[in-house]
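A.B. asks: Next come a sequence and a model predicted from it.
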Amino acid sequence: MESRADLVATPEIALTGEGSSLEDAYPEPPVRRFEALHFAVRNAKLVVGLAVVLAFLVAAIAGPWLTDATPFEFGYPLGEPPSSAHWLGTTSPGQDVYSQFVYGLRSSFIVGALAAAVAGLLGMAIGFLGGYLGGVIDEILSMVTNIVLVIPTLAVLIIVSAYLSVGSLWSEALLIGLTSWPWAARAIRAQTFSLASRDFVSLARLSGQGTVKVIVKEIAPNMSSYLFLTFILLFGGAVLIAATLDFLGLGPSQVMSLGLMLNNAVSNAALQLGMWWWFIPPGVGITAIVGGLYIMNVGLDEVFNPKLRRT
């Protein structure tokens, strides 16, 4: 009988018509330890994307410690360009742009991580159960997923945010997460459906393991790389959606964010006044974080998928 390691770690079998031994059927050994790391450090997309995201993450964590100013503090020179006193200048009402930017970065990472976690957990629960159990349960879960999938997410978030008056990053992340899971659920269901027919899963069923145990111990570990890629995509999407809501003035107004910075810049005619230091940093921050995450995703896909690797 085929071993679990052979079934999971080896590439597709080449049909040669020669021999029937296990060595002929599975010519390549299981994935070696640190093999993924070997390809990861040589993947330019992954390295660049990770460097960009880590740079902004460090700025979000350490940046607030480098200034005594707070995002909503007034009393500084009005509309001053970047200088040694104010690294990113000041706003027309007299606020420090640097402090707003670093605190805004922190908010973006918090909302992105929380929303991705909520959407990922929902997507995994629905995708795993539907793909593994099949039958009526799968049909019901697929129907719910398809219904939520065709609903315009941004429009729903705008309406809900307008009526509920989102007051914190936690509530904003929860709203985004509750509307971002359907595509992840469908993708995970398809992968689970494929793995559910493998011999090692059938063996686990015959041994008397329950549904949750089979999913957690047999299926999920063999999808770990795919789940990680899904989380990255959910993270980037959540950052972008949160920035959109904040820019429209529908996010939390008591917490500084990159989208709120853009909203304030537009409201105070920063573009017309030539105050580029007010709206360019948050725009670059949003673009770089989301772009870096998507570039990372492409690079990781090449690392985890042997067919896409470039040695």
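C.D. replies: Perfect, thanks for sending it. Numbering: from 1, shown residues only.
A.B. asks: From now on I want contacts and neighbour counts done on CA atoms only, so please keep to that.
C.D. replies: Noted.
A.B. asks: show me where this structure has helices.
C.D. replies: Under the criterion DSSP state H, the chain carries helices at the ranges 4-9, 22-25, 35-40, 44-62, 97-133, 135-150, 153-164, 169-179, 182-195, 199-206, 211-214, 224-247, 258-267, 276-304.
A.B. asks: which one of the ones you listed is the most hemmed in?
C.D. replies: A comparison of the helices of the chain by mean neighbour count, using mean count of other CA atoms under 10 Å, puts helix 97-133 on top with a mean of 24.
A.B. asks: Comparison target, given below:
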Amino acid sequence: MRADLLRGWKVRFGLAVLAFFVLLAIFGPLINEHLLGVDPRANDLDAIAAPPSTEHLLGTTQFGQDVLAQTIAGARGSMFVGFLAATVGTLIAVLVGVPAGYFRGSADNGLNFLTNLFLVMPVLPLILIVAGYMQGTGLWMIALIVGLFGWSGGARTLRAQALSVSSRDFVLAMRMLGEPHRRLIFFEVLPHLTGWIAAMFLHGIIGGVMAEAGLAFLGISDSGAISWGTMIQAAQQQSAVLRGFWWWFVPPGLCIALIGTAATLVNFGVDELSNPKLRQARRSVVKRTRTLRAAGSEA
């Protein structure tokens, strides 16, 4: 299954882009310090709002700060929020949705009520209100807020899938043989939900990065943190679009777009492998292509 997953160009390209940004987030400070030799917070008074040049490859901001150094430093903040929010949201969705679909009965009623309660809540206004009251608490709190309010849709999906898997003959037979619920959930039900969980996690990464950028754009973020969202916010406050300082807001916006594209491509690849209909269609296309190639070579 892993070999089939990595064979598709969508998954390979998406994973390569995600791996690049993860490595950039991890080693970004070392790159700025030792390779570029630039502090992302330092002000170069001789290069105020300078366009890209050999000295500043992506130009500088209105305050003389190097845009490339800030983009590299911002990768850590944005990726941290995306991965932490996705981890928290996916974990809560699994802990709520899978037991609800497996155990049914009173457990399903209670967990389903909790899911429906969060599902009907206006998530975006709640995030804005909570983040506004906790303004200045940093990226940790933003990631936790996004994760805590963004799990209900995934939990509803996992509940339906767990309900379907737990009703299959092999699970019912193992229940009759006296297999413990813990083993059935972890070794029989969850492996059939890996495609859905992976898709939820990737969707959570996109949502976390977008939410952080949106909150920072609205001014509900830690002004001392460097992220792609705070870069776009600073560019908006200084009217970079109207003044033609495209090099200030294009790099962080392009990074956010690449993260979303990469996660979407990986999601498509996982869906093609986990969805039997798509997998069968993919195999038929490959078989037909090979047949046409063989016929063309013989001709």
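C.D. replies: Nice, I can see it. Not measured: the values here are computed from a predicted model.
A.B. asks: How close are the two chains, by TM-score?
C.D. replies: In this superposition the chains share a TM-score of 0.86, using TM-score structural alignment, normalised by the length of structure 2; 276 aligned residues with a CA RMSD of 1.8 Å.
A.B. asks: Dump the helices of structure 1 to JSON lines, plus distance to E73 of structure 1.
C.D. replies: Listed next are the helices of structure 1 as JSON lines, based on distance: least, CA to CA, whole Å:
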{"stretch": "helix 4-9", "distance to E73 of structure 1": "56"}
{"stretch": "helix 22-25", "distance to E73 of structure 1": "68"}
{"stretch": "helix 35-40", "distance to E73 of structure 1": "43"}
{"stretch": "helix 44-62", "distance to E73 of structure 1": "19"}
{"stretch": "helix 97-133", "distance to E73 of structure 1": "9"}
{"stretch": "helix 135-150", "distance to E73 of structure 1": "41"}
{"stretch": "helix 153-164", "distance to E73 of structure 1": "26"}
{"stretch": "helix 169-179", "distance to E73 of structure 1": "20"}
{"stretch": "helix 182-195", "distance to E73 of structure 1": "41"}
{"stretch": "helix 199-206", "distance to E73 of structure 1": "59"}
{"stretch": "helix 211-214", "distance to E73 of structure 1": "51"}
{"stretch": "helix 224-247", "distance to E73 of structure 1": "19"}
{"stretch": "helix 258-267", "distance to E73 of structure 1": "14"}
{"stretch": "helix 276-304", "distance to E73 of structure 1": "15"}
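A.B. asks: Of all the ones you listed, which one comes closest to G75 of structure 1?
C.D. replies: helix 97-133 (12.7 Å; CA to CA).
A.B. asks: Could you measure from the spatially most central residue of structure 2 over to A198 of structure 2?
C.D. replies: In structure 2, the residue lying closest to the centroid (CA atoms, centre = their mean) is I205, at 1.3 Å. To A198 of structure 2, I205 of structure 2 is 11 Å away according to CA to CA, to the nearest Å.
A.B. asks: go on, Y102 of structure 2?
C.D. replies: Here the criterion is CA to CA. By it, Y102 of structure 2 lies 20 Å from A198 of structure 2.
A.B. asks: do A213 of structure 2 as well
C.D. replies: Taking CA to CA as the measure, A213 of structure 2 falls 23 Å from A198 of structure 2.
A.B. asks: what does L111 of structure 2 give?
C.D. replies: Note on L111 of structure 2: its distance to A198 of structure 2, by CA to CA, is 22 Å.
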